[in-house]
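> Any chance you could fold what I've pasted below:
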Amino acid sequence: MSKRHSQKYKIDRRMGENIWGRPKSPVNRREYAPGQHGQRRKGKLSDFGLQLRAKQKLKGYYGNISEKHFLRIYKEANRLKGDTSELLIGLLESRLDAIVYRAKFVATVFAARQFVNHGHVKVNGQRVNIPSYRCKVGDVIEVRDRSKQLAFVLEATQLAERDVPDYIEADHNKMTATYKAMPQLADVPYPVVMEPNLVVEFYSR
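Okay, here's the model as predicted:
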């Protein structure tokens, strides 16, 4: 499992955007970057800078996954037939931790990674504790019986700040979710604009 070494909200502030749409994000109060030089006037980014920023934002959104793993996902998307940028999004959204987060079983993508890693989730009846596990269309993801009444799980299902997207069918009474289809960029409810086309340009240099 990839380990997050920096505070998650530093990602928000470095990007200058509330990338998860959370009300507690410090970007809501301080839109400048962290550190003593954070308030310096920003220069215009080069094409490379824009591409790097797009990659950092997308990678950070999914729990700041490692560069090695993110590159592996890109290479897989590039091998598949179709639009690489759309496939990249689809593969990222097929991760088990991403589906747990989208289904609103937990409040944050970071919590989703920990939730899966601690063995609280089953896929098609089998316990899976690998956050990066690739789910297939039709897979049924379920919170284990002993975990269904955890307070933070019940609270997450009631969060009003985001909805379950159409490509996931969630039943919060049974605590199950079905992965109905691999989404495209327009289907994913990102709180900010994501630019996977720039990520593809970054790796295509």
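
> From here on, just use CA atoms for contacts and neighbour counts.
OK.

> Please tell me how far Val137 sits from Tyr9.
32 Å (CA to CA, to the nearest Å).

> neighbour-wise, which of the two wins?
Taking other CA atoms under 10 Å, Val137 and Tyr9 do not tie; Tyr9 has more neighbours (17 against 14).

> next up, for comparison:
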Amino acid sequence: MTKRTAAKYKIDRRMGENIWGRAKSPINKREYGPGQHGQRRKNKLSDFGTQLRAKQKLKGYYGDLTEKQFRRIYTEAERLRGDTGEMLIGLLERRLDAVVYRAKFVPTIFAARQFVNHGHVTVNGQRVNIASYRVKEGDVVAVREKSRQMNLVIEAQGSSERDTPDYLEVDGNKLTATFVRTPALGDVPYAVQMEPNLVVEFYAKN
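Modelled structure (predicted):
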């Protein structure tokens, strides 16, 4: 089991948003946060609080990465030429677990991390079991043949909750996905608004 599988919807409630757009999210029924103080009136966030919330939301979306992992990705994005927020999104979307999730091989980003870690995925024909592995343009990600009849794969393939983005070429019959290009923020099908510019502001000040 991955670290947050059993408690993933606490992230939704903490953020006050259904960040993956799933019908099962408890935020659809109760919009207040978890815990005994969750129903207290929300105060207006400070600039710091707004920036922190943006960082927590983006970090949580990709399987609740650790702060060390997320900061390392941000630092790399900062070194790249171009808009740091856009570079950050591009690096996050190039993670192997993100590609597996976007291709609808599994139903959740948490399941994607576990699926990769358990060796069910290949990249260009070679098995890769590192969720943070970074795919390149033209790489072909596939579900191993012996794993294609797993219940979570069948569930994800039949789900209408989300569509595959156009920066992936997905073959639903062969369960392969070609990473066509690194997406910009506007290309990524987030269920809620993500604000990487606020993440950049947060790290610039802290």
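
> State the helix or strand in which Glu142 of the first structure lies.
strand 140-143 (DSSP states H and E).

> ok now that strand, how far from the chain's centre?
18 Å (CA atoms, centre = their mean, to the nearest Å).

> can you tell me the mean distance of it from the second structure after alignment?
Taken over the aligned residues, the distance from strand 140-143 of the first structure to the second structure averages 0.3 Å (mean CA distance after the TM-score superposition for the first structure).

> And that strand, what's buried?
140-143 (16 or more other CA atoms under 10 Å).

> and if you look at stretch 66-83 of the second structure?
Those would be 70, 73-74, 77-78, for stretch 66-83 of the second structure by 16+ other CA under 10 Å.

> contacts for that stretch?
For stretch 66-83 of the second structure, the external contacting residues (CA atoms under 8 Å, 6 or more residues apart in numbering) are 59, 84-85, 87-88, 91-92.

> Flag every buried residue along the next helix-or-strand element following the strand holding Glu142 of the first structure.
Later in the chain than strand 140-143 of the first structure, the nearest helix or strand by DSSP H and E is helix 151-157. Using 16+ other CA under 10 Å as the test for burial, helix 151-157 of the first structure gives 153-154, 156-157.

> what span of the second structure lines up against helix 151-157 of the first structure?
Using TM-score structural alignment, the residues of the second structure aligned to helix 151-157 of the first structure are 151-157.

> Return the mean post-superposition distance for that stretch against the first structure.
Looks like 1.4 Å for stretch 151-157 of the second structure (mean CA distance after the TM-score superposition for the first structure).

> List the contacts of Ser85 of the first structure.
Contacts of Ser85 of the first structure (CA under 8 Å, 6+ apart): 77, 196-197, 199-200.

> Help me confirm that it is found in a strand?
No. With DSSP: H, G, I helix; E, B strand; the rest coil as the criterion, Ser85 of the first structure is assigned helix and is not in a strand.

> measure it to Leu91 of the first structure for me?
Counting by CA to CA, the gap from Ser85 of the first structure to Leu91 of the first structure is 10 Å.

> before we move on, the earlier item: which strands or helices does the strand holding Glu142 of the first structure pack on?
strand 121-123, strand 176-179 (3 or more CA pairs under 8 Å, 6 or more residues apart in numbering; DSSP states H and E).

> that older thread, of all the buried residues of helix 151-157 of the first structure, which two lie farthest apart?
Of all pairs drawn from the buried residues of helix 151-157 of the first structure, the one with the longest distance (CA to CA) is Val153 and Thr157, at 6.5 Å.

> can you list contacts of the longest helix anywhere in the second structure?
Longest helix in the second structure by number of residues, with DSSP state H as the criterion: helix 47-61. Identification of contacts with helix 47-61 of the second structure by CA under 8 Å, 6+ apart yields 11, 15, 19-20, 65-66, 70, 109, 194-196, 198-199, 201-202.

> which residues are common contacts for Val153 and Thr157 of the first structure?
105-106.
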